[in-house]
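> sequence plus the predicted model coming up.
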Amino acid sequence: MALRDQRVTMAHGGGGRAMRDLIDEVFTSTFQPPGSEDQARLMDQALREPGARLAFTTDSFVVTPLEFPGGDIGKIAVCGTVNDLAVGGARPLWLSAAFIIEEGCEVALLRRIVASMAAEAEAAGVRIVTGDTKVVERGKGDGVFITTSGIGVIPAGVDLGAAKIAAGDLVIVNGVLGDHGAAILAARGDLALSTDLQSDCAALGHLMQAALAAAPGITAARDCTRGGLASALNEMAGEAGLSVEIDETLLPLRDEVKGVCEILGLDPLYLANEGRLVLFCPEAQAEACLAALRARPEGAGAVIIGRAKPGEPGRVTMRTPFGGSRIVDMLVGEQLPRIC
């Protein structure tokens, strides 16, 4: 191997032989992009289908620590971008990956992150086809930052959007909420929390396609990342011009997550997720949708948690176990920094 350095140096970002060795041995050998030009040249049969549309998204990922129970920054970078495409009804196909690496980053850590990305991309059915690498001086980064962009194809007849949500649509989530946020908080180690929680980080492209095949009337979906379920519902209710009511007794939450939130004064509805989506489905198709979600491991815990209703546009409320109701507002400020 030409790359013998154990840590990344500024020379690895200088455009010379050291940079070429890093790219070849860490990135190109793992991702195996199609060709070595400055752009990826792409074609898929799905693009030839009449009425098909391209979906395109981009996102940047920062997380501390870079590796945590259930994932790492590389896995999040793939899953996050795949999920942004999937909840729009697209079949994810291609990703780009740009790395900003801090001087002094361990090459072994970088290899693990890249291997994690490659494995997750393969499982999700996407290819990482192009990218970029930059190195910044020590103290001017945080180990590794990753930006991924994704391209997918929305087939003819699929047209999801929050504006299409109708009064009476049921609100469905695909599993327990808040695991990622709580796992990251515990993994930081500065709050003396000890739990067995694992991040829910998962790519949801296959899950969303299965749901749409079983319930083509699904009107909208979002992944519940920063700001959690509460922020996703507020955004969707506002765009739909409807109100949404959820039931606290139906929310799927682990006791460990509830415990962490009680200790720290956090609300689990605002905890970030990296493998959870919320979708709106007509009541007549809800059982078919649930069956399709539950048939896959990433949707095994799918449940109905509420309903869209006529009412004040954009208002989200939650029925409590005591028969009352409270407003679930958008997250104000931040609960946990550097989480995805």
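It's in.
> when you work out contacts or count neighbours from here on, use the C-alpha atoms and nothing else.
Noted.
> grab the most central residue of this structure for me.
Centroid-nearest residue in the chain: residue 80, 3.0 Å away (criterion: C-alpha atoms, centre = their mean).
> put this next to the previous one:
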Amino acid sequence: MDKVLMSHGGGGSMMQSFISEIFIEKFNNEYLSQMEDAALLPGKTVFTTDSFVVKPLFFPGGDIGRLSVCGTVNDISMRGAKPLFLSASFIIEEGFPVDDIKRIVNSMEDTANEAGVQIVTGDTKVVEKNSADGIFINTAGIGILPDGASVSIKNGKPGDVVIVSGTIGDHGMAVMGAREGIDFDPPLLSDVSPLNKMVEKLMALRDAVKILRDPTRGGVAEVLYEIAGMSNVGIKIYEDKLPVKENVKSACSMLGIDYLHLANEGKLVCVVDKDFAYKALEIMKDDKYGKDAAIIGEIDDSGLVTIETIYGTNRIVDRPIGELLPRIC
């Protein structure tokens, strides 16, 4: 590899190899090696960071401001932690409209208030015209792990149940539609949402909640592969149990896209002890962002990620190599 490609940032297998070979090898330590959405530090402190370069900046159902807050809040929540404080840093291109900055900042304020977090520090840089494609945002976040929580991507065991908190692929297809001029009937909105309050309710089940993961770049398929690899297990899902909107299915069929590869920004994948699966599902469905939650499969000892199709056949789920659409988040 001589040069960086767009697929190296797309969330699939190329990105995972790139991170391992370039960054993990040099920065490796006991916290980074956890390889979670957020690092668990001493004192039950959870810390994460993320950068947002979505195109377009404003898309059906959200914008880069709401996305930047939700993305960081959700990464903290995927450790079972309660997010508290965020930073926000802006790289702004010379000539960018001030009214658009105000609109983005207002969206961040509204989303932070919804999530119950505070933006407490930040930074602003301005670069020459044509250097930043408008605006890039970096956020970092700190949260606290509650007593009894032991969420980790390494916790999966055969017999555990896999749940997704709602319809798959809404964000990826909404952004694709906005970028490519595709009209959906009914209109399709991004699912970008803060999930911390749903997770807080789930954590009442304590260590019955094994794994939480938000299927952003690379979609549900990439998350399933990460869980299988880090927990050294297999996963079987069922096509007829996957919650997918009909217009997303139709668009994927027309474009030759697997909706399991589409990015989501307001959904989570939960692996839970089978004895608590229906209680976890009930908790999700009682939350406004989880009304379409569904049990989609279970963990086994096959070492494979497979799907039982609507025809009753089984096949291996394709692992994404890179993001279907660059600059999705």
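Perfect, I can see it now. Predicted, not measured: the structure shown is a model, and the values here were computed from it.
> what's the TM-score for these two chains?
The TM-score (TM-score structural alignment, normalised by the length of the second structure) is 0.85; 287 aligned residues with a C-alpha RMSD of 1.2 Å.
> quick one: classify the alignment partner in the second structure of the residue nearest to the centre of the first structure as helix, strand or coil.
Aligned by TM-score structural alignment, residue 80 of the first structure pairs with residue 71 of the second structure. Of the three states, residue 71 of the second structure takes helix under DSSP: H, G, I helix; E, B strand; the rest coil.
> what's the burial count for the aligned residue in the first structure for residue 99 of the second structure?
In the first structure, the residue matched to residue 99 of the second structure (TM-score structural alignment) is residue 108. For residue 108 of the first structure, the neighbour count with other C-alpha atoms under 10 Å is 14.
> which helix or which strand is home to residue 108 of the first structure?
Assessed by DSSP states H and E, residue 108 of the first structure sits inside helix 107-124.
> and the next element down the chain from that helix?
Using DSSP H and E, the helix or strand that follows helix 107-124 of the first structure towards the C-terminus is strand 127-136.
> what stretch of the second structure does that next one fall on?
With TM-score structural alignment as the criterion, strand 127-136 of the first structure aligns to 118-127.
> list the buried ones in stretch 259-273 of the second structure?
Buried residues in stretch 259-273 of the second structure, counted by 16 or more other C-alpha atoms under 10 Å: 259-273.
> can you say which helix or strand has residue 187 of the second structure in it?
With DSSP H and E as criterion, residue 187 of the second structure is part of no helix or strand.
> how many neighbours does it have?
For residue 187 of the second structure, the count of nearby residues is 11 (other C-alpha under 10 Å).
> can you check residue 238 of the first structure too?
18.
> hmm, back to that, got the contact list for the match of residue 80 of the first structure?
50, 194, 265 (C-alpha atoms under 8 Å, 6 or more residues apart in numbering).
> in the first structure, what sits opposite the first one in the alignment?
Under the alignment by TM-score structural alignment, residue 50 of the second structure pairs with residue 59 in the first structure.
> now, the buried residues of stretch 259-273 of the second structure that are in strands?
Using DSSP state E, the members of these that fall within strands are 269-272.
> pretty sure residue 151 of the second structure sits against residue 80.
Yes - assessed by C-alpha atoms under 8 Å, residue 151 of the second structure is found in contact with residue 80 at 5.9 Å.
> what about residue 258 of the first structure, distance to residue 251 of the first structure?
Distance, residue 258 of the first structure to residue 251 of the first structure, by C-alpha to C-alpha, to the nearest Å: 11 Å.
> wait, which of the ones in strands among the buried residues of stretch 259-273 of the second structure is closest to residue 236 of the second structure?
Within those, proximity to residue 236 of the second structure (C-alpha to C-alpha) peaks at residue 271, which comes in at 12.3 Å.
> so how far is residue 304 of the first structure from the aligned partner of that closest one in the first structure?
The equivalent of residue 271 of the second structure in the first structure is residue 280 (alignment by TM-score structural alignment). Computed as C-alpha to C-alpha, the residue 280 of the first structure to residue 304 of the first structure distance reads 10 Å.
> what touches both of the two?
Joint contacts of residue 280 of the first structure and residue 304 (C-alpha under 8 Å, 6+ apart) are 170-172.
> now which of these would you call buried?
Restricting these to buried positions leaves 170-172, with burial counted as 16+ other C-alpha under 10 Å.
> make CSV out of the residues you listed and add distance to residue 289 of the first structure and secondary structure.
What follows is those, written out as CSV (distance: C-alpha to C-alpha, whole Å; DSSP: H, G, I helix; E, B strand; the rest coil):
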residue, distance to residue 289 of the first structure, secondary structure
170, 11, strand
171, 11, strand
172, 9, strand
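> turn the residues you listed into JSON lines, columns for distance to residue 294 of the first structure.
Formatted as JSON lines, those follow (distance: C-alpha to C-alpha, whole Å):
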{"residue": "170", "distance to residue 294 of the first structure": "16"}
{"residue": "171", "distance to residue 294 of the first structure": "15"}
{"residue": "172", "distance to residue 294 of the first structure": "12"}
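> just the helices in the stretch 201-340 of the first structure please.
Per DSSP state H, counting those that start in this stretch, the stretch 201-340 of the first structure carries helices over the ranges 205-214, 228-240, 255-264, 286-294.
> and the corresponding residue of the second structure for residue 330 of the first structure, how far from residue 73 of the second structure?
In the second structure, residue 330 of the first structure lines up with residue 319, judged by TM-score structural alignment. Distance of residue 319 of the second structure to residue 73 of the second structure, computed by C-alpha to C-alpha: 26 Å.
> neighbour count for these two, which is higher?
Each of residue 319 of the second structure and residue 73 has its neighbours counted (other C-alpha under 10 Å); residue 73 has more, 33 against 20.
> might you report the residue contacts of the nearest residue to the more buried one once chain neighbours are set aside?
Among residues not flanking residue 73 of the second structure along the chain, residue 83 sits closest, at 5.9 Å (C-alpha to C-alpha, 6 or more residues apart in numbering). Residues near residue 83 of the second structure by C-alpha under 8 Å, 6+ apart: 73, 76-77, 117, 141-144, 196.
> cool, and residue 87 of the first structure?
Counting by C-alpha under 8 Å, 6+ apart, residue 87 of the first structure has contacts 205, 208, 220-223, 277.
> which of those sit farthest apart?
Across those (C-alpha to C-alpha), the longest gap, 14.5 Å, separates 205 and 220.
> show me where the first structure has strands.
Applying DSSP E to the first structure gives strands spanning 53-61, 67-68, 71-72, 91-102, 127-136, 144-154, 170-173, 220-223, 243-247, 277-281, 303-309, 316-319, 325-327.
> give me the mean distance between the first one and the second structure.
The superposed strand 53-61 of the first structure is, by mean C-alpha distance after the TM-score superposition for the first structure, a mean 0.3 Å from where its aligned residues fall in the second structure.
> and for the third one?
With mean C-alpha distance after the TM-score superposition for the first structure, strand 71-72 of the first structure departs from the second structure by a mean of 0.3 Å once superposed.
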